[in-house]
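K.L.:
sequence plus the predicted model coming up.
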Amino acid sequence: MTTSLADHFRALPDDGLMALIRLRPDLVIPPPSDFSALAHRAQSRVAVARALDGLDTFTLEVLDALRYTRIGHTTSTESVLTLTAASGVEAARVRGAIDLLVQHGIAFGHDSALRVVGAVDEVCSPYPAGLGRPAAELDPLAGALVADAARLRRTLLAAPPAARAVLDRLAAGPPVGTVTPASLRSDPDSPVRWLVEQHLLVAVSRDAVELPVEVSLVLRRDGGPLGQLHPDPPQVQTPTRDAAQLDRAGAGQVLELVRNLETLIEAINADPPTVLRSGGMGVRELRRFAKLTGVDEPAAALLVEIAAAAGLLGEEIIDNKRVESVFLPTVAYDVWRAFGIAARWHRVAVTWLTMTRAPSLIGQRDDRDRPINALAPELSRPGAPAQRRAALQVLSELPPGATIAPSDVVDLLSWRTPRRVSRGAAAVVEANLAEAALLGLTGFDGLTGFGRLLLDEVVSGSIDTDDPLGLHAPDGAALTGSAALLDTLLPAPVDHVLLQADLSVIVPGPPEPTLAGELELLGVQESASVHRITAESVRRSLDAGYTAADLHALLARRSRTPVPQTLTYLIDDIARRHGGMRIGSANSYVRSDDETLIAEVLADRRLQPLMLRRLAPTVLTSRHTPARLLEALRDAGYPPVQEDATGAAVLTRPKARRGPPRPSWAHRGIEDPAAAARLSSPRLAGVIEQIRRGDAAARVARRAPVTVRANGTSTASHTEALEVLQQALRDKTRVWVGYVDSHGATASRLVRPVSMGGGYLRAEDERTEMLHTFALHRITAAAPEDASG
């Protein structure tokens, strides 16, 4: 019973309780009032499922053995050892697994009377060890068959190959299979029909059959009643490379990552995409940005998700009436861009490790068969950080330089946490490893040195995951251990370029931030290390306020090679013509000191749609806007420059639009939410002391027992009454319920609980054959039917 579990917790020493809470920290968040509340929480469906999710395959197999060997509600260690001996597993390994289950609070009691908490049967398969029900319980004819061992063996030997394949599959578990009703009635060649007719299988419904446990045991005679057990993790290949080689590969990928992320955000800044009504980014926009960045769509989707989670990408409302928004870089992006490459990578990698987003799901279909878009709310997955940590933890346990295939990582995780790594989760593990490789955390399927340090930093909590950009730190660009190690592997930032005769600019390394800004304005990027100076890029620099002398000085200062004469001529020629024509508002006007040029413009037939008027020998006006006039003149081959009301040239360096950060999905620590509290030993001791004091106070302050039967049977607190009712619901037994009716009078009734939830207990009174509903807050006491008076 649940009170027995409370007594078990109450009898544990402080060290034992500390071990329990460290294994299951969710039990004390918030701290329970006493041991009864702790036991009630420990055996709830959610808590038990969470505890089982962290157990390995062998421990779960031993748990199945405990469930299978139960007689009533108890079993014994000796019974489990007898059952597992046939599988060749050492008794010490089995005892260790049982001890682990006891430490988790899944099993409790003595070796001769072990009990399993009731919720285990609710969250696990109804067929322990994959064994079905006894034949006599399923069908009398099947019971007669298995009672005759010789006849059973002869029938099994006579089974056709197809029928034997069905038996072997069901014997491995689960013992229930589905079939089409027609194959059981009208298909003479159906192997399932043959098995049912021979009573080796029993039809339990129109489309389901079950294999009796006796037949399963005969088929498992070689591997033991429990089948093949797995006390050890699978053997995997871990070829070793030079650790420095992995680090160099990861560092090269870091350079590519930072460049691609910056290119992507700049592309979004140049042409902001509209936010969909569902909250995400459209498929065509994502495809367009992937093409501009030079990466595939999954990589672009990952970069977009990381940028938004890190606060580098936000939204700006452009139409309040129609509630339209666009994606834009944020101010934090400007701060991030000013950092060095190692610092920028560090912010991105920490964000990926801690964000509760699953980029690998982009492009898949949701429950309504609609594609999932990037930045859509449907991508939120609270368990995503723990999944990434689990996959990288496998690599971190290998020695430096060791590598492992992603499929082997899936196999190891499938053994360590089989309830978490299902078939669908296997694809998630491989996707997480692919993303880690894209971020440079791994290289050649092995964990890099700086990736290993970063994982330790995040797991240990030495990084503030609530401020992944470090904006609130005294020195946001300060390098931590992992970033400092990466910085030694990256080429040093350069402040110079190599000019070529074909007007290409070679950057022999990652440019420092100032040089990167100059190159963005002066040249057109063709690759990671090559820019090209064109007439358009020179004009763009002049529009931004540079003069020809400034550009000559800039190139002479930055270039380690002589400035090509053709480039000098190009700059001087464009600068000489640049600004020879001015544009203003008349709605707009054109003026020039060159009367011949003005006459040429006025006579140009290509410009007739502008409806130019000559106000003076050197001035033309138009009803079009200055921007439209400027564009048309440049398209016709003229070199105009816009001026303001004072006649000064207007600098056209584009103003960077910035939007506020998106309402971010909360970052989670790398552990589960409960474990994120990182309970220290002093805090654990305080929690345990609080529970013990609360338990002692509950005993002292417990009110007088409430009579629920004529013979005096009673129970204590409301909490214990609910625990008794929950256990009776699991065991399907009758209980006495004491309650306060609608008139304020106390009453009692002997009932069998049917369901409990939503604040009500629904129970059947077998004597009157009526179904009663009790409000849980009105129940004052509960006691089993067989409790002593």
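P.N.:
Looks like it came in fine.
K.L.:
going forward, measure contacts between C-alpha atoms and count neighbours the same way
P.N.:
Fine.
K.L.:
measure residue 441 to residue 177 for me?
P.N.:
Noted for residue 441: a distance of 44 Å to residue 177, by CA to CA, to the nearest Å.
K.L.:
comparing those two, which shows the higher neighbour count?
P.N.:
Neighbours per residue (other CA atoms under 10 Å) separate residue 441 from residue 177, with residue 441 holding more: 30 against 18.
K.L.:
that one against residue 448, yeah?
P.N.:
Yes. Contact criterion CA atoms under 8 Å: residue 441 and residue 448 qualify, at 5.9 Å.
K.L.:
which residues are common contacts for those two?
P.N.:
Listed as contacting both residue 441 and residue 448 by CA atoms under 8 Å, 6 or more residues apart in numbering are residue 250.
K.L.:
how about the helices of the stretch 601-750 of the chain, start to end?
P.N.:
For the stretch 601-750 of the chain, the helices defined by DSSP state H, counting those that start in this stretch occupy 626-635, 681-701, 718-731.
K.L.:
one more to weigh against that first structure:
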Amino acid sequence: MSEVTDLAADLAASSDPDLIRLLEARPDLLAGASDIAALAARALSRLSLQRALETLDRPHLGVLEATVVLAELGDGAPVTSETLAAALPGVPTAVLTALIADLSALRLLSTTGAGSAAVRPASALTDALGLHPAGLGRSLARLVAGSPAATAIRQRVPAARVAGGPTAVADLRALLATAPAGTAELLDRFRSTPVAELRNATRPPGPADTDPSDPVAWLLHHGILVPIGGDHVELPREAGLAARHGAVHPRLPLDPPSADGARVPDAVRDNAALAAIGECLRLLTVLHEETDRRPLATLRAGGVGVRELRRVARTLGVDEAAAGVLIELAAVIGLLVPDESHPEHRAVTAPAWLDAPRAEQWTLLAAAWRASRRVPALAGTTRPDGATVAPLSAEAGRPDAAAARERLLTTLADLATERPGAALTDDVLRERVAWRWPRSSARLLPLVPAVLTEARMLGLTGASALTGAGERIAVGDDAGATARLGAVLPPPVETVLLQADLTAVAPGPLSREAARTLASMADREGRGPAEQYRFSAASVQRALDGGQDAPALLARLRRLSPGPLPQPLVYLVEDTAARSGRVRIGAAAGYVSVTDPAELDALLALADGPGTDRLRLRRLAPTVAVSALAPESLRAELARAGVHSTREGTLPPEDAGTGPAGDPAPGPEAEPDSEPEPASAAAEFVAALRRRAADPPRPGRPDPETATLLDLHLIRAATRDGQALTVVTVDATGNQRRDVLVPLSVTGGRLRAFDPHRDAERVISLPRIVEVLPA
């Protein structure tokens, strides 16, 4: 427990700014540590260390790997700065000192000795880094102990070499100098991984296997390659270091890969991005309108089927891959929602997003995409089993999509800052991600093509270069993105060209009001920024059914047209209106009946007054009017206006679960929880720790959370060192039991331990453990 105690003392002696910087760099430590001791135990846990490793770039990770390898090689002794510098020959002294300081600030390394001349890694880093840090294998002693050919290796290899350590590295370096030709090239294949496939690796050696001119036979004979299974061998850590001439990282890349692609002119970039933004917003609007007319059918197993996807692609005028991305984006922004009673997705009625300004529309869409757990570009791709990922299916989502997308966007922003206007291709982003996030690259790299595709369709990039608004989105500055985009977006078009062939052509993106006016009385045709609408008897009838009459429709069209209306269009509206309206129907939920027509006139004047029409009245007779409000709601609005009313029992009572037209009443929009800033959260956490430390000491064991963390750390330390512990457990009836056990492993919430008194293994659930003490 000394390591936890030492770190707790170090944290207690640290300044508040130092602790705040630590918590900002390792935010997982904010998860409920109640005091300094618990914070120290949590910081040294394997899970927290693994999360910290995922934030390191290649230079910091390389220094940490070298320190862990050298510490294990020296049986846990501190690593001096001279030894560490020799293991990293390409790193200047000043750079190495700065990297060590950064790792010490993260409490991944602790300095020891006078003048901080040596460092010691956190003990759990051995487990957190895995079996093969820096691409080196396990120690020779550990490999030989578990090898099927252990007996034969001990007979051929000197005992001092099998014991491992720095002496074995020097011995193997001298031995490799006498290796046959081709051995160096063969060992170079083990630079990235120490494991290789070798047929019949554990077979008994024959005369051919002792051929001194065969590199493989020579390496097996001298124990430089150790069989670990029937068809695999592993290069021990000491042999790997000897092959690298004692260096853990002979060539550690200190500088990030640069964006060497061609530079895109600003005008080309912005024009391409603006075109993509306009097209994306237009297609999402069209998709919402089409889905409002015909819901999007989904498979019972989940996702949009191939036929439905092809129908949507034809309607939008795009290919199936783009249609899948647009469907996913529409669901992300909330334009489409699943129907609980039918296997389909429906359009949300009058979403606020459609009425927002175009710059704000785009920012809301990009921000929702940035925080989404969906990966829209995965729709239409092929899974490893050969199946195709359907839009809106579970396979198009990933729990870590938001975190992975945030790191990729951060990388894009860094590249754009270093070289503005550079083309950020797939290869450029992959190289930078592998350098900046080496421990997370296995998860991030498969998402690179998807993120670049989505960024291009959203208009974050233009001609593969990140735009100014895209850079603001990448760093989370939504207000800045809206301002930058609003400054370059062309204003919406308020007028259209009405032609004699009953078509209307918009020379650019229409304002929301103009688009709504045209969509109510015409059908959209064509594609592209110059939208085209066509008038027909059916489309005009649709507008008339919505409550408009011919004069009102013509008046609205005159406001849209810069010139006089074409005569064929006027005839079409008037003739359609003359044939319709003979039998009219409508919806009403309540009515008002008065004795004097003047009273009804007063109520209608009240409804038509300033502000919102809360009564929603419509006169049917001199003393009768209907309302879209249900009786109880209408009575409440009249009472609010100072009008006393009497409820009649001829209408059914209002259904509290439905609105005026029988649709489900929308619930109140839940405001998103505002998360505190990382700096303020860390400052509050440090202040709470200081207050807890100022309290008088409590006797006995610490609080349960701290005790659990300390016990778990003690178990893991004993597992690594092979030491016995006194473990106090409790059974289902509450009876305590005290045993002396040798921990073997801790996985899945269970402790596997050896009981020397019974000469048997035991498996204990961690919640059953009450206390752990040294034996």
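P.N.:
Done, it's in. Quick caveat, the model's predicted, so the values are computed rather than measured.
K.L.:
TM-score for this pair?
P.N.:
After superposition, the two chains reach a TM-score of 0.74 (TM-score structural alignment, normalised by the length of structure 2), with 661 aligned residues with a CA RMSD of 4.1 Å.
K.L.:
one step back: ranking the helices of the stretch 601-750 of structure 1 by burial, who's on top?
P.N.:
helix 718-731 (a mean of 20; mean count of other CA atoms under 10 Å).
K.L.:
that helix vs structure 2, average offset?
P.N.:
Between helix 718-731 of structure 1 and the aligned residues of structure 2, the post-superposition mean distance stands at 3.0 Å (mean CA distance after the TM-score superposition for structure 1).
K.L.:
helices or strands up against that helix?
P.N.:
Judged by 3 or more CA pairs under 8 Å, 6 or more residues apart in numbering; DSSP states H and E, the packing partners of helix 718-731 of structure 1 are helix 2-11, helix 35-42, strand 746-757, strand 779-784.
K.L.:
one more pass at 10 Å, please.
P.N.:
With contacts taken as 3 or more CA pairs under 10 Å, 6 or more residues apart in numbering; DSSP states H and E, helix 718-731 of structure 1 sits against helix 2-11, helix 35-42, helix 119-123, strand 714-715, strand 735-740, strand 746-757, strand 760-765, strand 779-784.
K.L.:
need these in JSON lines (columns: mean neighbour count and distance to residue 313 of structure 1).
P.N.:
Below are these laid out as JSON lines (neighbours: other CA atoms under 10 Å; distance: least, CA to CA, whole Å):
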{"stretch": "helix 2-11", "mean neighbour count": "18", "distance to residue 313 of structure 1": "50"}
{"stretch": "helix 35-42", "mean neighbour count": "22", "distance to residue 313 of structure 1": "41"}
{"stretch": "helix 119-123", "mean neighbour count": "17", "distance to residue 313 of structure 1": "41"}
{"stretch": "strand 714-715", "mean neighbour count": "23", "distance to residue 313 of structure 1": "59"}
{"stretch": "strand 735-740", "mean neighbour count": "24", "distance to residue 313 of structure 1": "58"}
{"stretch": "strand 746-757", "mean neighbour count": "18", "distance to residue 313 of structure 1": "44"}
{"stretch": "strand 760-765", "mean neighbour count": "18", "distance to residue 313 of structure 1": "48"}
{"stretch": "strand 779-784", "mean neighbour count": "25", "distance to residue 313 of structure 1": "54"}
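K.L.:
what lines up against residue 460 of structure 2 once you look at structure 1?
P.N.:
Alignment note (TM-score structural alignment): residue 460 of structure 2 maps to residue 441 of structure 1.
K.L.:
please apply the same query to residue 102 of structure 2.
P.N.:
Checking TM-score structural alignment: residue 102 of structure 2 goes with residue 100.
K.L.:
and its match, what helix or strand is that in?
P.N.:
Residue 100 of structure 1 belongs to helix 91-103 when elements are defined using DSSP states H and E.
K.L.:
and the aligned partner of residue 127 of structure 1 in structure 2, how far is that from residue 512 of structure 2?
P.N.:
In structure 2, residue 127 of structure 1 lines up with residue 132, judged by TM-score structural alignment. Per CA to CA, residue 132 of structure 2 is found 59 Å from residue 512 of structure 2.
K.L.:
so between those two, which is more surrounded?
P.N.:
residue 132 (19 against 16).
K.L.:
returning to that earlier point: for the spatially closest residue to the match of residue 127 of structure 1 that is not a sequence neighbour, give me its contacts.
P.N.:
Spatial nearest neighbour of residue 132 of structure 2, chain neighbours left out: residue 138 (6.6 Å); criterion: CA to CA, 6 or more residues apart in numbering. By CA atoms under 10 Å, 6 or more residues apart in numbering, the contact set of residue 138 of structure 2 is 69, 130, 131, 132, 144, 194, 234, 235, 236, 237, 238, 240.
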